[in-house]
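Visitor: I would like to see how this sequence folds:
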Amino acid sequence: MQEITSDDLSELLSSFKHSAVHLETRDAYGTVTELPYMAKWARGEPDDLAWLNEWCQELRDHVRAGRSVRRARVVSEPLSDYQRWSYSIADPMVDAGEDIRWVPRRLTSTICLPGNDFYLIDNQQVVFLHYAGSGLNTAFTTTTDPAVVQMCSAAFEKVWALTIKHREYQPV
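Guide: Here you go, the predicted structure:
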C-alpha cells in the first residue's frame, strides 16, 4: 500500500479512463468541506448547493466522455443525521450522471466487505479511505495488487446487486 494525498485522489477521480466506483460503509463522515453545510441543514437553513457545482460539472464531463461513476452507500436504518443530510443533497449529483444507490446494512450481512471505504478506478487501482472514529478522513492508501482489486470489485458488485436507486430509496 502506498499513501497518497487528497490532491492525488482528486487527480485520479478526474482522469480515469472508463469507470470509478465508490463504496461507502460508514453512517457518519466529517469531511472538512461538508461539515459547515451539514450544520446549516441541521439548523434548517437553505443551501443552494453551489459548493457541489465543480463536482457536478466533472460528473457531466465524465458522462459525456462515456465514463461511468457509481456510488453504493451501505447505511444503517433508521438513517443517521449525516446520511439523511447526504440523501438530501444527492439529486444534483444524480442529475449530473453519478449513479448513487443505497442499501440497508441488514441486507449485506452475508457479504464480505473490505475494512475501509474505497474507490475502484478503472477496475485496476483501489484507493482506501481511512477515517478517525469522528468521521474525519485521516489518510488515503492505494494499491494495484490484483488480489485486492478483485476483492474490492467483487464486494462492490455484490453490494450493487442489492442497491436501491437514489430516487427509489425511501429513507427510514
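
Visitor: okay, CA-based contacts and neighbour counts for the rest of this
Guide: Fine.

Visitor: just checking, next helix/strand downstream of whichever helix in the chain runs longest?
Guide: When the chain is parsed with DSSP state H, its longest helix is helix 146-160. Downstream of helix 146-160, the first helix or strand assigned by DSSP states H and E is strand 164-165.

Visitor: what does that following strand rub up against?
Guide: Identification of contacts with strand 164-165 by C-alpha atoms under 8 Å, 6 or more residues apart in numbering yields 99, 100, 101, 102, 103.

Visitor: to compare against the first, here's another:
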Amino acid sequence: MPSSAPTFDDLLAGAKRSAVHLELRDAYYSNPRFEAWRRGEHVDWADRASWWRPFHQQIAEAVGRGVRVRRARVVSEPVTEYIRWEHYQTRANLAAGEDVRWLPRAAATELLVPANDFWIFDDEVIEFHHFSGEGQFLKDEFSAVPALVKQHAAAFEQVWDNARPHDQYEI
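Guide: Presented below is the predicted three-dimensional model:
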C-alpha cells in the first residue's frame, strides 16, 4: 500500500517561498564521508563532482526558484568531532545556496528550543526527524497543523536571530 505521507523531496520540490531546517544533535549516525574525514581524507573543493550530491542539487534548484533555504544548528561547546566535520562540510551547503548559522547551546538558555530536528516548508508543513540516542535515524513525522507549524517556526526564528553566520562561527 503506498504511503500518503509526503517525502522530503516532494516538499522541497513544491516549496515556493521558504524551507528552514533546525538541527539540534551533537552527533548523528556515522556515514562513509564522515569516516573518510576521520581518516584524514579531505574534500577536493575544486572537484565539484566529487562532493556535489543529489541533495545539493535539490537545494540549488529550490534556491533557483526563489526559495529561501536556511539551516540553523544548535551545538554544544566544545564541539564534538561530528560537528567539527559538519562545519567543514557546510561549504557544500553554502555552494548549493543554503544560508547556515550556528548557535552555541549555552547561548540558547533563554530560548524555547524544540526537542526534535525539523524542516518547515512555506510555513505550512513540518517534517520532524526522530533519532535514537546513538544518533541513528528512526523515522520522520509530518504535520500541517497550523498551530504546531507556527510554534516551531517561531522557535526557529529565535534560534536564527541569535545564531552566528557560518563564516563567523569558528570551531
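
Visitor: now what about the TM-score between them?
Guide: Put the two chains on top of each other and the TM-score (TM-score structural alignment, normalised by the length of structure 2) is 0.89; 165 aligned residues with a C-alpha RMSD of 1.9 Å.

Visitor: quick one: the longest helix of structure 1 to structure 2 mean distance?
Guide: Aligned to structure 2 and superposed, helix 146-160 of structure 1 gives a mean residue distance of 0.6 Å (mean C-alpha distance after the TM-score superposition for structure 1).

Visitor: Provide the aligned range in structure 2 for that helix.
Guide: Using TM-score structural alignment, helix 146-160 of structure 1 corresponds to residues 146-160 of structure 2.

Visitor: contacting residues around the spatially closest residue to residue 84 of structure 1 that is not a sequence neighbour?
Guide: Distance criterion C-alpha to C-alpha, 6 or more residues apart in numbering; nearest residue to residue 84 of structure 1, sequence neighbours excluded, is residue 171 at 7.3 Å. Residue 171 of structure 1 sits next to 78, 79, 84, 87 when contact means C-alpha under 8 Å, 6+ apart.

Visitor: counting contacts, what elements does the longest helix of structure 1 pack onto?
Guide: Helices and strands touching helix 146-160 of structure 1, by 3 or more C-alpha pairs under 8 Å, 6 or more residues apart in numbering; DSSP states H and E, are strand 68-75, strand 117-121, strand 125-131.

Visitor: okay if I get the contacts of strand 164-165 of structure 1 as JSON lines plus neighbour count, secondary structure and distance to residue 24 of structure 1?
Guide: Compiled in JSON lines, the contacts of strand 164-165 of structure 1 are given as follows (neighbours: other C-alpha atoms under 10 Å; DSSP: H, G, I helix; E, B strand; the rest coil; distance: C-alpha to C-alpha, whole Å):
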{"residue": "99", "neighbour count": "17", "secondary structure": "strand", "distance to residue 24 of structure 1": "13"}
{"residue": "100", "neighbour count": "22", "secondary structure": "strand", "distance to residue 24 of structure 1": "11"}
{"residue": "101", "neighbour count": "22", "secondary structure": "strand", "distance to residue 24 of structure 1": "10"}
{"residue": "102", "neighbour count": "24", "secondary structure": "strand", "distance to residue 24 of structure 1": "10"}
{"residue": "103", "neighbour count": "23", "secondary structure": "strand", "distance to residue 24 of structure 1": "10"}
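
Visitor: and of those residues, the nearest to residue 49 of structure 1?
Guide: residue 100 (17.0 Å; C-alpha to C-alpha).
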